[in-house]
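Visitor: A structural model of the following input is requested.
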Amino acid sequence: MKITCSKQQLTEAVSNVQRAVSTKSSIPALEGILLKAHGQEVTLCGYDLELGMTTTIEASVEEPGNLVLSARLFGDIVRRLPGEQVCIASDEKNITAITCGLSEFSIVGIPAEEYPEIPSITGETTIDLPHSMLKSMIRQTIFAVADTDAKPIHTGTLFELGGGTLRLVSVDGYRLAIREEPVQANEEASFVVPGKTLNEVTKLLSDSEEETLSLVVGRRHILFKIGNYTVISRLLEGEFLDYKAAIPAASSTEVLVNTRSFIESVERVSLLITDRLKSPVRCLFEDNEIKLSCSTSMGRANDQFEAQITGSNVEIGFNNRYLLDALRNAEGDEVKVQLNGPLSPMKLLPREGNAFLFLVLPVRLKSDS
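Guide: Next comes the predicted model:
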C-alpha cells in the first residue's frame, strides 16, 4: 500500500475513528485502525465488537491495499507531524513508513486479514433527522442512562417511533427522562441504543437544522450515517422499564419556576455536600416560595426564592446531583414542576407543551429532632 493524503483530513479522521477502537482486546488487530486504500480514497475503520466507526478521505493512491496500524501510536504520530501532506507506504511484511516534511517513522503493522468483519445491516427501518434535533434529544435524555450493569438494558436509551413521533426514554432507577419530537416517518419501531454509542454520535453531530443524518435500524444493529461517517452499533436486548406506568398520573402541587434561579439555589446549598458527606437537599414549597436547606457535619445552609405555586404545600428531599441534572437539561427560562406529596416522584415539564418530561425520585427525609 502506498498513499498520499492531507495531514489535516487524516488527523481529523483518525481522532474520530480512534474513539471506536478497543483499548484492551485479546485480538491485537482490534486495538488498531484498519486502513483500506482504493481508487482515489482511503477508508479508516475503528471497531470494538460493539461499536464501529468508518470514514473515507481523499487520497492519491499509488498502490492500493489494506493494513491495520496501532490506533494509539498512529494517532500520536499523525497529530504531531510537521507538514501538510502525509505519505504512508507499507511493504509485504506490513512494515509501514509514515513520512511528512522532514519527519519519518517506520512502524510495524498488522495484516488486514486479522481484522474482524464489521457487521453489515439490512435496513428494516430508515429515518432521516436534522442533526440539531437528534443532538438535542440525546442531550436531554443521556444524563438519565444507567451507568451500572445491574440491568444492562437501562445502560441505553429507548427509541420509540410511531404515529409520526420519535420518543427517546432513559431511566436509571432514580430518574427518568423522556424527549419527543414530530418526525416525517410512517414506520413503527422500538429499540434500545447503548449510551456509549449515543455519546459518540453526538460528537459527530453539528447544531445545523439543514444537515440531516440517516438512522438505519436492523434486527440487532443500528447504523448512523452522519456526513462522511458511518457509525454501527449493536442494539441492547432485554425488557425495558414500563416507563408509562412510572409516571404519576395526578399532582397535588404545581409550581412555575425560573430554571436559572432554581439551579443557582440548589448549587448554593449543595456546597456542604461532598462525596464523603452526602445529604439530601430539603425543598419546602409553600406561599409562592421555595425554601431549600441542607445540613451535613460541615454545617447548615438555607436559601429561598420566589415561585408561582398552586395547590398543597409540600416538603420533599432530593439527591442534589439528580435534581441539578434534570434542571440543567430542561430547555427554557421557566419550567413546570408537578408534585404529589413527599414520596411521589417530582415531574419536570416545559412551561408549555410536552417536548420533555423528567422524573426525579425523592429521598425520604428524616424528621428534624
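
Visitor: Could you use CA atoms for every contact and neighbour count after this?
Guide: Fine.

Visitor: okay, which residue is most central for this protein?
Guide: N199 (2.8 Å; CA atoms, centre = their mean).

Visitor: Next up, identify which helix or strand that one is on.
Guide: helix 195-204 (DSSP states H and E).

Visitor: which secondary structure elements does that helix contact?
Guide: helix 131-139, strand 156-162 (3 or more CA pairs under 8 Å, 6 or more residues apart in numbering; DSSP states H and E).

Visitor: need these in a markdown table with distance to V231, can you?
Guide: Converted to a markdown table, the helices and strands packed on helix 195-204 look like this (distance: least, CA to CA, whole Å):
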| stretch | distance to V231 |
| --- | --- |
| helix 131-139 | 14 |
| strand 156-162 | 16 |
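
Visitor: Mean neighbour count, the ones you listed: which tops it?
Guide: Highest mean neighbour count of the helices and strands packed on helix 195-204: strand 156-162, a mean of 22 (counted as mean count of other CA atoms under 10 Å).

Visitor: Any chance you could list what contacts that one?
Guide: Residues from elsewhere that reach strand 156-162 (CA atoms under 8 Å, 6 or more residues apart in numbering): 141-142, 145-146, 166-171, 185-196, 236, 240.

Visitor: quick one, that strand and helix 195-204 angle?
Guide: Orientation check (axes from the mean of the first three to the mean of the last three CA atoms, to 10 degrees): strand 156-162 against helix 195-204 gives 70 degrees.

Visitor: So which residues of the stretch 151-300 of the chain form helices?
Guide: 195-204, 243-246, 259-269 (DSSP state H, counting those that start in this stretch).

Visitor: what's the spacing between the last one and its chain's center?
Guide: Read it as helix 259-269. Here the centre of helix 259-269 is set off from its chain's centre by 25 Å, with CA atoms, centre = their mean, to the nearest Å.

Visitor: Second input sequence below; structure requested for side-by-side comparison:
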Amino acid sequence: MKLVCSQAELNTALQLVSRAVASRPTHPVLANVLLTADAGTDRLSLTGFDLSLGIQTALTASVESSGAITLPARLLGEIVARLSSDSPITLATDEAGEQVELKSSSGSYQMRGMSADDFPELPLVESGKAVKVNARALLTALRGTLFASSSDEAKQLLTGVHLHFDGKAMEAAATDGHRLAVLSLADALAVETTVSSEMDDEGENFSVTLPSRSLREVERLIAGWRGDDQVSLFCDKGQVVFLAADQVVTSRTLDGTYPNYRQLIPDGFARSFDVDRRAFIAALERIAVLADQHNNVVKVSGDNTSELLQISADAQDVGSGSESLSAEFTGDAVQIAFNVRYVLDGLKVMDSDRIVLRCNAPTTPAIISPKDDDIGFTYLVMPVQIRS
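Guide: Got it, this is the predicted structure:
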C-alpha cells in the first residue's frame, strides 16, 4: 500500500474515527484504526470500531497501490496532528505489510501495525427497515432530546434516545426518570417510510432506541456538514447503520420496551407562566450559584396579584437569594420547586423568545415549551417536594 494525502484531511478523519476506538480494548486490534487504500477510486478509508459503535469515513488520496492495515489510533493521531499542514503525507507499507512509514517535509516516522484481517467488519444491514431522514431535522431532534437521557448504566434503556418513525413524521424522546424531552417533526423524512419486501408495500411505523453515545457522534457529523444531505438509516436485527456521503456510523440498538412516555404528560393545566426565555435563563443561572451550594433546588412562585415570577433559593448555612421577572400568570397562586439544572438544560435547547411553564400542583409534573412552538417540543420536569 502506498499513497499521498493531505495532512489536514487525514488529521480530521483520524479525529473522527478515533471516537469509536475502544479506550480499554478487549483485543489489541480494537485499539487500532483500519486504513484501506483503493487505487481504483483514489480514496483512503478509515474505520474505528469498538464492537458497539463504529465510525467510517473516507478522503481523497493519490493511491499508487491498494492495500489495508490497522495502526494504533492514538499514536497515529498524535503524529499526524503534529506534522506540518503545508506538506502532504506519504504513507507506505513494507513488503510484509506489517510496518508503515509516514513521510512529510519535516521528517519520517515508522509504525508497526496489525493485519487488516484481524479487524472486525462493520455490521451491514441489508434487509429490515430503511428511511431517508432530512439531516437538519435529525440534528434538531437530537439536540432537543440527547441532554435528557440517563447516564446511569443500570437504567440501560434510558441511556438512549427513542426514535419513532411514522410516514414522513419522526418523534424523538429521552428521559432519565426525572425529566422528559419529546420533539415531534411532521416532515422529517424525505419520503414515506420504506421497508423490506417482507413488509407490506404501504410500509408501517416503527421505533428504535439507540445509545446516546452513538447518537452524539451522528449529531457531531451532521453539525459539521455544509449541505443539506439526507441521512439513510437502516435498522435490522439489533443493529442500526447511519449512512451519508462518505461517512458511516453503526450502532447496536438498546433492547427492551421503551416507557410509554406520552401517558406522563398531563392533558391540561390549571396554572401557567409566560416568561421571556433569556431573562429566565439569566435569573436561574444567578440563583444557581446559591442553589448549587446545597441541593440544586430553586423555588418558582407566582400569583394573580402581581405580574411577577418569583425565583428563590435557600442554601442552608450559606445564604439565600431571590429574583423577580416580569411574567404573565394565569390560575391560582402556586409555589413549585425544581432542580435548577434540569430546568436550565431544557431552556437552553429552545429557540423561542418566550416560553410557557405549565403546572397543576407543586407535586405533579410541569411542562416547559416554547410559546410559538412550530416543531412540537415538550419538556416535562418532575418537581422537587419541599417541606414548608
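
Visitor: Fetch the TM-score of the aligned pair.
Guide: The TM-score (TM-score structural alignment, normalised by the length of the first structure) is 0.95; 366 aligned residues with a CA RMSD of 1.6 Å.

Visitor: So which of the contacts of strand 156-162 of the first structure belong to strands?
Guide: L166, R167, L168, V169, S170, V171, A189, S190, F191, V192, V193, P194 (DSSP state E).

Visitor: what's around the fourth one, how many residues?
Guide: V169 of the first structure sits with 29 neighbouring residues when counted by other CA atoms under 10 Å.

Visitor: Show the contacting residues for the alignment partner in the second structure of it.
Guide: Per TM-score structural alignment, the equivalent position to V169 of the first structure in the second structure is A173. By CA under 8 Å, 6+ apart, the residues touching A173 of the second structure are T145, V161, H162, L163, L180, A181, V182, L183.

Visitor: go with 7 Å
Guide: T145, V161, H162, L163, A181, V182, L183 (CA atoms under 7 Å, 6 or more residues apart in numbering).

Visitor: Neighbours of the nearest residue to the fifth one once chain neighbours are set aside, how many?
Guide: On the basis of CA to CA, 6 or more residues apart in numbering, the spatially nearest residue to A181 of the second structure that is not a chain neighbour turns out to be Y379, at 4.6 Å. Neighbour count for Y379 of the second structure, taken as other CA under 10 Å: 28.

Visitor: for the one 3 residues further on, same thing?
Guide: Applying other CA under 10 Å, we find 20 other residues in the vicinity of M382 of the second structure.

Visitor: Show me what it lines up with in the first structure.
Guide: Counting by TM-score structural alignment, the partner of M382 of the second structure is L361.

Visitor: which residues sit in contact with P130 of the first structure?
Guide: Residues in contact with P130 of the first structure, defined by CA under 7 Å, 6+ apart, are E209, E210, E211, T212, L213.

Visitor: Just the ones of those in strands?
Guide: Counting by DSSP E, the part of the contacts of P130 of the first structure found in strands is T212, L213.

Visitor: Export the contacts of P130 of the first structure as TSV, with columns for neighbour count.
Guide: Listed next are the contacts of P130 of the first structure as TSV, based on neighbours: other CA atoms under 10 Å:
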residue	neighbour count
E209	12
E210	10
E211	14
T212	19
L213	19
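
Visitor: for the contacts of P130 of the first structure, which one is nearest Y229 of the first structure?
Guide: L213 (10.0 Å; CA to CA).

Visitor: Let me know how buried the residue nearest to that closest one when sequence neighbours are not counted is, in neighbour terms.
Guide: Once flanking residues are discounted, L213 of the first structure sits nearest to I226: 5.0 Å by CA to CA, 6+ apart. Counted with other CA under 10 Å, residues neighbouring I226 of the first structure total 19.

Visitor: Likewise for V108 of the first structure?
Guide: Neighbours around V108 of the first structure, by other CA under 10 Å: 14.

Visitor: What residues does it make contact with?
Guide: V108 of the first structure neighbours (CA under 7 Å, 6+ apart): N94, I95, T96.

Visitor: Could you find the closest non-adjacent residue to the first one?
Guide: If the residues on either side of it in the chain are set aside, N94 of the first structure comes closest to G109, at 4.9 Å by CA to CA, 6+ apart.

Visitor: so what's the one you found up against?
Guide: Here G109 of the first structure is in contact with L67, V68, L69, N94, I95, T96 (criterion: CA under 7 Å, 6+ apart).

Visitor: For it, what is the corresponding residue in the second structure?
Guide: Checking TM-score structural alignment: G109 of the first structure goes with G113.

Visitor: do the same with T157 of the first structure
Guide: Counting by TM-score structural alignment, the partner of T157 of the first structure is V161.

Visitor: Kindly report the same for L327 of the first structure.
Guide: Using TM-score structural alignment, L327 of the first structure sits opposite L347 in the second structure.

Visitor: secondary structure class for that match?
Guide: Following DSSP: H, G, I helix; E, B strand; the rest coil, we place L347 of the second structure in the helix state.

Visitor: Check the one 3 residues further on too.
Guide: Look at M350 of the second structure: counting by three-state DSSP, its state is coil.
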